[in-house]
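In: Have a look; sequence and predicted model below, questions after that.
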Amino acid sequence: MFPLHYSQYYFNEKDIYALPFMDHPSLLTYYGCDETMTKEGVASYALVLSYCSGGTLQDYLKANTIDLTTFCKMALSTSAGLAHLHTEMRSGDKWKPCVTHRDVNTKNILVKSDLTCCLCDLGLGVKITGSHYYTLGEEQHAETKSINDVGTLRYMAPEVLEGAVNLRDCEASLKQIDVYALGLVLWEMATRTSDLYPNQADVPQYALPFEKEVGVHPSLEQMRTAVCRNKARPLFNAEWKHASGSGRLIRETVDDCTDQDGEARLTALCVHERLSSLYRVFCNPDTKAYSHDFLLRMSMRTC
């Protein structure tokens, strides 16, 4: 439900779901919408979307630990959804431009009954081609209007916190911003993955990204100090620093998503390919007879 003062998010999300090729297992299914008037004469808006019984990913990780196979399912489905949004698609007269989410975080990811994930809340999303972006069907020019100062503070990339996003190529820049947030989401999943703590009896309690540095309700200035000035990166358990195998691949993927230099970050598709390699190597019984390190080196050559 969207109250009147959030109507722009309703119309924007409705507009994005109306695009061709939006049917994807890692995106919510759109069934329709409703626009009504309350008894007081105030407009109210609703989108009818598919239901995910597991709730938000953040709530799920707070209440549960996961194993490596579940990590792979959750991470693969999340990265697949983002890669699909980021991909321009054409077939005949149908066209889906690149869509950037602009508010990727664990509250905007839902857990399905099979423990795969769906991206949700496209209210801040934009359709982009190069330096042009589209909202509510109208083309805008990114270099003349700031579109980067939205999202959840904790998940904002350094260039967003500093107001230094390259809007002349907003497609590349906003994709990089989404991938930065995806890296933090992967870190949240990983820190609750029991298989990554073989030498510990208990998995650490759930923590938000940078919670140790800035607490639970950071200000913009606190985030700028931590991420931009102090170059804070997601913290890993001490034993992960020299880990091989799955721990190393996850750590390196998070690091490559959250690089201070946006142009050095992975693409969402590359993240998905790396995670697919992780699943094939560590969660597939057919590979158990082979050296995990050897298989991992082979699988990462393309990313």
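Out: Done, it's in.
In: only C-alpha atoms for contact and neighbour calcs from this point on.
Out: Fine.
In: hey, which helix is longest across the chain?
Out: Taking DSSP state H as the criterion, the chain has its longest helix at helix 170-190.
In: After that helix, which helix or strand is next? Please name it.
Out: Tracing the chain past helix 170-190, the next element assigned as helix or strand by DSSP states H and E is helix 211-214.
In: Please spell out which residues along whichever helix or strand comes after that following helix are buried.
Out: Per DSSP H and E, the first helix or strand lying C-terminal to helix 211-214 is helix 220-223. Residues of helix 220-223 classed as buried by neighbour count (16 or more other C-alpha atoms under 10 Å): 222, 223.
In: Could you identify the helix or strand that succeeds helix 220-223?
Out: helix 245-257.
In: what about versus this one:
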Amino acid sequence: MRWEDFRRSENVEDRRGEPGGGPRIPGGRSGLGIGTILILGLIGWALGIDPRVLIGGAEIFTQNRPSQTQQAPTQQTRRGAPNDEMGKFVSGVLGDTEDRWKDIFQQAGRSYKAPGLVMYDGATRSACGGANSQMGPFYCPNDQKVYLDTDFFTELEKRFRGCSGKACQFSAAYVIAHEIGHHVQMQLGILPKVQQLQQQLDESESNKLQVMVELQADCFAGVWANQAQKKLNFIEPGDVEAALQTASAIGDDAMQRKMQGRVVPDSFTHGSSEQRMRWFKTGLTSGKVSECNTFQGRI
């Protein structure tokens, strides 16, 4: 993946190294419960993959109540594009998503408001509650920011089979672009509609809507990659295959099969391996937002 030509975004808050980090496990509606984290730990043990990779972005936008203990960034928070290699990569991918989605929105006669991105290590706070390294990257609609513990990507390259070097960078870019996809959904008014509808549904039907949300974010990640490829020709051999392997590994069916030996589709929240790969490829091939309608007329 040739990302060096990406414009670096200044919409980055670098909270790495701030005091008060370290392992804090959030619970309740403001984050993942400890039971979920333990389950992910078991899955990771079974697959030989870090749990943060398996969660594939622990979206907590469905738990949309502001935290009462929200902590403002300290004075040590650095704003703007970081200068270290990981920071350059993250701000570069973020910057290119800003450029591509700005163009896409302009072509549709709309304006795109870019999200923020918070880089942290260990733990931090978001407007959706506690953010912990075991949660994986996620998007918080309350402050419209992506939260990213960059150790996630170190572990991705270290432990994910078939992912190394620049091919692994494209997998990391896919994860970031997926979270940006949720911000696009927020900008289009999709997330509020889903949240409102979920309140009227039972758990099984609510999960089905959640899967549609996640698959559309996968498709939007593919749309970004398509548009960026046309502009900058940044994809190298092996990149797409690595991203598809990542999408497959974090499918609900793959995780459930490894954990419990059987698949329970009604409990899916992110989609099957086949679905995640198919919708990412749909966006990557078409480059069109209109091809990413995963909701089948539900909203």
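Out: Great, that's in hand. Because the structure is a prediction, the values reported are computed rather than measured.
In: what's the TM-score here?
Out: In this superposition the chains share a TM-score of 0.30, using TM-score structural alignment, normalised by the length of the second structure; 147 aligned residues with a C-alpha RMSD of 6.0 Å.
In: returning to that earlier point: how much does the longest helix of the first structure deviate in direction from helix 245-257?
Out: Counting by axes from the mean of the first three to the mean of the last three C-alpha atoms, to 10 degrees, helix 170-190 of the first structure lies at 150 degrees to helix 245-257.
In: in helix 170-190 of the first structure, what's buried?
Out: Applying a neighbour-count criterion of 16+ other C-alpha under 10 Å, one finds 170-190 buried in helix 170-190 of the first structure.
In: and what of stretch 219-232 of the second structure?
Out: For stretch 219-232 of the second structure, burial by neighbour count (16+ other C-alpha under 10 Å) applies to 219, 220, 221, 222, 223, 224, 225, 226, 227, 228.
In: Confirm for me that residue 184 of the first structure is in contact with residue 254.
Out: Yes: counting by C-alpha atoms under 8 Å, residue 184 of the first structure does reach residue 254; the two are 7.0 Å apart.
In: Next step: the buried residues of stretch 219-232 of the second structure restricted to helices.
Out: Going by DSSP H, the helices hold 219, 220, 221, 222, 223, 224, 225, 226, 227, 228 from these.
In: The third one: what's it in contact with?
Out: With contacts taken as C-alpha atoms under 8 Å, 6 or more residues apart in numbering, residue 221 of the second structure has the following neighbours: 174, 177, 178, 180, 181, 280, 283, 284.
In: Which residue, neighbours along the chain excluded, lies closest to residue 49 of the first structure?
Out: Among residues not flanking residue 49 of the first structure along the chain, residue 30 sits closest, at 4.7 Å (C-alpha to C-alpha, 6 or more residues apart in numbering).
In: Could you report the neighbour count for the spatially closest residue to residue 246 of the second structure that is not a sequence neighbour?
Out: Leaving aside its sequence neighbours, residue 246 of the second structure sits nearest to residue 171 (C-alpha to C-alpha, 6+ apart; 6.6 Å). Using other C-alpha atoms under 10 Å, residue 171 of the second structure has 26 neighbouring residues.
In: now swap in residue 214 of the first structure and tell me
Out: 17.
In: Apart from its neighbours in sequence, what residue is nearest it?
Out: Closest to residue 214 of the first structure by C-alpha to C-alpha, 6+ apart is residue 222, at 6.3 Å.
In: gap between that neighbour and residue 213 of the first structure?
Out: 9 Å (C-alpha to C-alpha, to the nearest Å).
In: One more: residue 91 of the first structure?
Out: Relative to residue 213 of the first structure, and taking C-alpha to C-alpha, residue 91 of the first structure is found at 47 Å.
In: before we move on, back to that, measure the residue nearest to residue 246 of the second structure to residue 191 of the second structure for me?
Out: 25 Å.
In: Please apply the same query to residue 173 of the second structure.
Out: Per C-alpha to C-alpha, residue 173 of the second structure is found 22 Å from residue 191 of the second structure.
In: Comparing these two, which shows the higher neighbour count?
Out: residue 173 (24 against 20).
In: Would you mind checking which of the ones in helices among the buried residues of stretch 219-232 of the second structure is nearest to residue 53 of the second structure?
Out: residue 221 (17.1 Å; C-alpha to C-alpha).
In: Give the burial count for residue 296 of the first structure, as a bare number.
Out: With other C-alpha under 10 Å as criterion, residue 296 of the first structure counts 21.
In: is it fair to say it lies in a strand?
Out: No: Residue 296 of the first structure: not assigned to a strand; according to DSSP: H, G, I helix; E, B strand; the rest coil it is helix.
In: That one: what's it in contact with?
Out: By C-alpha under 8 Å, 6+ apart, the contact list for residue 296 of the first structure reads 245, 277, 278, 281.
In: Narrow those residues to those in helices?
Out: 245, 277, 278, 281.
In: What's the separation between the first one and residue 63 of the first structure?
Out: Looking back up the chat, that one is residue 245 of the first structure. For residue 245 of the first structure relative to residue 63 of the first structure (C-alpha to C-alpha), the value is 27 Å.
In: Mind checking which of those two has more residues around it?
Out: Remark: of residue 245 of the first structure and residue 63, residue 245 carries more neighbours, 17 against 11, as counted by other C-alpha under 10 Å.
In: hang on, the more buried one packs against residue 293?
Out: Yes: under the criterion of C-alpha under 8 Å, residue 245 of the first structure makes contact with residue 293 at 5.8 Å.
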